[in-house]
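A.B. asks: Here is a sequence together with a model predicted from it:
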Amino acid sequence: MTAPAATDGSDVDAGLPPRPAGGRDPDARQARASQSFWAVVVAVPAVFSVLRLGVEAGGELQTTLLLVANVGPVNLLAGFLTTAARLLATGLVAVFALGAVLGVSVDRLPGYRRPLFARWADLTPTWFVLASFLLALVTWQILYLPLLLPAFAAAFQLRPEQLHELAVARVLIVAALLGGYLFLLAPTLLDAWRQGELLVMALFGVPPVLALSIAGPLPGAVIRPLASVTEAAVLAMLVWAALPVISTPVLPLTVTTVQTAPNATEDVRGHVVVVDDVNMVLLQEQGGVRYVPTDQVKAQVLCPSEEELPRHRLRVRDFHVEDSLLEGLGRRVRPVHRVDAACRATG
């Protein structure tokens, strides 16, 4: 027989309950899980901002130092929020949805260690989860917004049984919700069918049906492998999606017309680092830093990047499917202007 774990009596003398044998204190585990979650939330934006400056500088130390000296923390934060907020919201939504499903599944298995995502979901306040879904709602492309329906149902464990006690009433409520959803997207689905956009049809049609049955619990036999696979898959997805975010420019892309001779001009395509009374410092798109005397600058236009050009010809009630709700509202206030000829000529 194994002897009970010995204690030094300090906890008992102090009037505290004895520490569990083996040091497996649930409160300590929760504290470590909470610290790891918030460390990731805070550290990821800071690391991304630093990496973006290095990539923007082409990996050159002196150019990186030039950007660090002239790109302030407010600009970095604004650049991160406008380009990486979608990635951050995706990671949080995935963690909370998977964590809730895994957590309710593990609750049925006494003595089973809770997966990491489940512990994170348990320790996160409800307001933060709702804020994460709200951030995804305004930053995700409209094309992917239907995926929030099953994610929300999973994160808050929503089931059709909670709608009404009577089965007939539940069927009518679900039918009314799906009918309203179909009415909203019917023109877009018809256009997608005519254009052969099967992926768009799947993204708009499958998630509402999936939301009806995605809430847990899951069978006990699949929890352990599913927890490991999903956690690794989410991390791999975030790394894969982070690569284009890191390479997204922090500075605006412009074409600057510079007078190089009395009757000659040159268009310089690049990013403006800083402007003072003497020089305009340009980080050229093809690499290198160029100092242009301010009095030689004759014109300058702002150019869109290739990522901003649309790939689908579909709209949802006057909103382009590749715009977020925030971008769509912004285009209504200030419509997109025609791309300047200088951007096309030097692109």
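C.D. replies: It's in.
A.B. asks: drop to CA atoms for contacts and neighbour counts, all remaining ones
C.D. replies: Noted.
A.B. asks: Quickly find the element holding residue 258.
C.D. replies: According to DSSP states H and E, residue 258 maps onto strand 253-261.
A.B. asks: for this protein, which strand is longest?
C.D. replies: For the chain, the strand with the greatest residue count under DSSP state E is strand 264-275.
A.B. asks: List the buried residues in that one.
C.D. replies: The neighbour-count check on strand 264-275 (16 or more other CA atoms under 10 Å) flags 267, 268, 269, 270, 271, 272, 273, 274 as buried.
A.B. asks: what sits up against whatever helix or strand comes next after it?
C.D. replies: Per DSSP H and E, strand 264-275 leads on to strand 279-284 as the next helix or strand towards the C-terminus. Outside of strand 279-284, the residues within contact range by CA atoms under 8 Å, 6 or more residues apart in numbering are 268-275, 289-294.
A.B. asks: one more time with 6 Å
C.D. replies: By CA atoms under 6 Å, 6 or more residues apart in numbering, the list of residues contacting strand 279-284 from outside reads 270, 271, 272, 273, 274, 289, 290, 291, 292, 293, 294.
A.B. asks: hey, where'd the helices end up in the chain?
C.D. replies: For the chain, applying DSSP state H gives helices covering 10-13, 26-56, 61-70, 73-106, 116-123, 126-139, 148-155, 167-194, 198-210, 220-247, 325-333, 341-346.
A.B. asks: Residue 315 is nearest to which of those?
C.D. replies: Among those, helix 167-194 comes nearest to residue 315, with 6.2 Å by CA to CA.
A.B. asks: Which residues belonging to the closest one are considered buried?
C.D. replies: Buried residues in helix 167-194, counted by 16+ other CA under 10 Å: 170, 182, 185, 188, 189, 192.
A.B. asks: The structure to be compared is supplied as follows:
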Amino acid sequence: MTALSPGETAPAADSDQQPVRRGSARSRRSALLRYLGIRLLLIVPTAWILVTVVFFLMRVVGDPITAAMGGRLTTEQINERKEAAGLNRPILSQYWDYLTGLLHGDFGRSQDNRQISEVIATNGAATLELVVWALIVAFIVGVPLGRYAATHRDKVADVGLRLFAILAYAAPVFFVGLLLKLFFAVKLGWLPVAGRASTNVELALQHVSPKTNIMIVDAFLYGDVGYIGDVLKHAVLPALTLGLLTAGVFLRLVRINLLQTLRSGYVEAARARGLTTRVVTGRHAFRNALIPVVTVMGMYIAMMLGGAVLTETTFEWKGLGYQLAQYLTARDFVAVQGIVAFLAIVVALMSFLVDVIVSLIDPRVRF
């Protein structure tokens, strides 16, 4: 190696390293975009498979006209309705019309001649509101308790919280809902028994503009504090019922992953530098322990949509789940098919969204 003269500098090392870092960042961005592009394209076949399964499963039970009107109409009247609905055509022709309609946002019509897309727009907002409330409960209950259980491993509190997580996950949703209603609504009288709001509040919010069909948003737009409080009181029990189901899962995930993270090398290095246990847990271990929660969130949102059917029926929360139960009772399988197909598409989109979030927050993901 030759010595440098007083007027010379040595930029070579920095200039060599800088393009490598820029190249590495560019390659990672391009790999990320390629990965997300592939996942976006996979939404189409995923949604297609789901709606196809729904279509043919609905046909296993027979044609929807006979299922809904059998015993109430004569054979001739049923045949006339089947002819008008195109149900006498070959099943592949019906399937093609079904897919074509979905591409244009047409999910079919119910037996009372109501567009299913209209039902989705009206009642879907109620289900969205319930799922958001339930997710808030799941995070508020599951994440802090999971952290507490991990930091008190094998103590009485940890054992009790693990038992609570198992019971919260395993208990039937409708059973938990009935218990909460009996205790908080019937016995104590603290909260309403059912509904999304009191009758007078619902009537008043029908005239709010713009109307979102999300009750809490409409109450804020109306501007009455009493109405906002009434809507929140009606949301407590349904949100607890559905949220506790996922809170148990979050609790166990956070506990297990936090315990694993606390045993990792970089956490031991942080302790060796003299950082306190609180700082090590909060700054280094806890954030990484939350990544699996985000990863499985999409799956459990799908599970919440399934649990919403029982929760909404228990509390007469008039969302998609409640409406789906009504259509099942009436044997309106065209309406059932439309709602289930819509939920299947939502699940596929949520899966993509979770992949996007995980790829952005987790540096360990490789593409």
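C.D. replies: Ah, there it is. No experiment lies behind these values; they were computed from the predicted model shown.
A.B. asks: quick one: TM-score?
C.D. replies: Here the TM-score for the pair of chains, by TM-score structural alignment, normalised by the length of structure 1, is 0.29; 155 aligned residues with a CA RMSD of 6.1 Å.
A.B. asks: circling back to that earlier point, can I get the contacts of strand 279-284 of structure 1 in TSV including distance to residue 319 of structure 1?
C.D. replies: What follows is those, written out as TSV (distance: CA to CA, whole Å):
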residue	distance to residue 319 of structure 1
270	31
271	30
272	31
273	34
274	36
289	39
290	40
291	41
292	41
293	43
294	41
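A.B. asks: which one of those sits closest to residue 34 of structure 1?
C.D. replies: Using CA to CA, residue 273 comes nearest to residue 34 of structure 1 of the contacts of strand 279-284 of structure 1, at 39.0 Å.
A.B. asks: and that closest one, what is it in contact with?
C.D. replies: Per CA under 6 Å, 6+ apart, neighbours of residue 273 of structure 1: 281, 282.
A.B. asks: For residue 61 of structure 1, see how far away it is.
C.D. replies: To residue 61 of structure 1, residue 273 of structure 1 is 16 Å away according to CA to CA, to the nearest Å.
A.B. asks: just residue 73 of structure 1 next, same as before
C.D. replies: According to CA to CA, residue 73 of structure 1 and residue 61 of structure 1 sit 19 Å apart.
A.B. asks: Could you tell me how many residues sit around residue 100 of structure 2?
C.D. replies: 13 (other CA atoms under 10 Å).
A.B. asks: Can you name the element that comes right after the helix or strand harbouring it?
C.D. replies: Assigning secondary structure by DSSP H and E places residue 100 of structure 2 in helix 91-103. Next in sequence after helix 91-103 of structure 2, counting helices and strands by DSSP H and E, comes helix 116-151.
A.B. asks: Next, the buried residues of that next one.
C.D. replies: Within helix 116-151 of structure 2, the residues that count as buried by 16+ other CA under 10 Å are 116-117, 119-120, 122-131, 133-139, 141-143, 145-151.
A.B. asks: what's the answer for stretch 78-95 of structure 2, then?
C.D. replies: Of all the residues in stretch 78-95 of structure 2, those buried under the rule 16+ other CA under 10 Å are 78, 79, 81, 82, 87, 94.
A.B. asks: Now secondary structure too, for these, in CSV please.
C.D. replies: Formatted as CSV, the buried residues of stretch 78-95 of structure 2 follow (DSSP: H, G, I helix; E, B strand; the rest coil):
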residue, secondary structure
78, helix
79, helix
81, helix
82, helix
87, coil
94, helix
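A.B. asks: just the residues you listed now: which is nearest residue 349 of structure 2?
C.D. replies: Nearest to residue 349 of structure 2 out of those is residue 94 (CA to CA; 25.6 Å).
A.B. asks: tally of neighbours for residue 180 of structure 2?
C.D. replies: As a burial measure, residue 180 of structure 2 scores 19 neighbours (other CA under 10 Å).
A.B. asks: The residue lying closest to it once chain neighbours are set aside sits in which helix or strand?
C.D. replies: Nearest non-adjacent residue to residue 180 of structure 2, counting by CA to CA, 6 or more residues apart in numbering: residue 237, 6.7 Å away. Following DSSP H and E, one finds residue 237 of structure 2 within helix 225-262.
A.B. asks: what separates that helix from the chain centre, distance-wise?
C.D. replies: How far helix 225-262 of structure 2 lies from its chain's middle: 13 Å, per CA atoms, centre = their mean, to the nearest Å.
A.B. asks: Could you do stretch 96-103 of structure 2 as well?
C.D. replies: Stretch 96-103 of structure 2 sits 26 Å away from the centroid of its parent chain (CA atoms, centre = their mean).
A.B. asks: What's the separation between residue 46 of structure 2 and residue 39 of structure 2?
C.D. replies: Applying CA to CA, the value for residue 46 of structure 2 to residue 39 of structure 2 is 10 Å.
A.B. asks: ugh, typo on my part, it should be residue 199 of structure 2
C.D. replies: Residue 199 of structure 2 sits 45 Å away from residue 39 of structure 2, taking CA to CA as the criterion.
A.B. asks: higher neighbour count, those two?
C.D. replies: residue 39 (16 against 10).
A.B. asks: what about that one, is that helix, strand or coil?
C.D. replies: With three-state DSSP as the basis, residue 39 of structure 2 sits in helix.
A.B. asks: For residue 272 of structure 1, give me its contacts.
C.D. replies: For residue 272 of structure 1, the contact set (CA under 6 Å, 6+ apart) comprises residue 282.
A.B. asks: Check residue 269 of structure 1 too.
C.D. replies: Contacts for residue 269 of structure 1 (CA under 6 Å, 6+ apart) come out as 254, 255.
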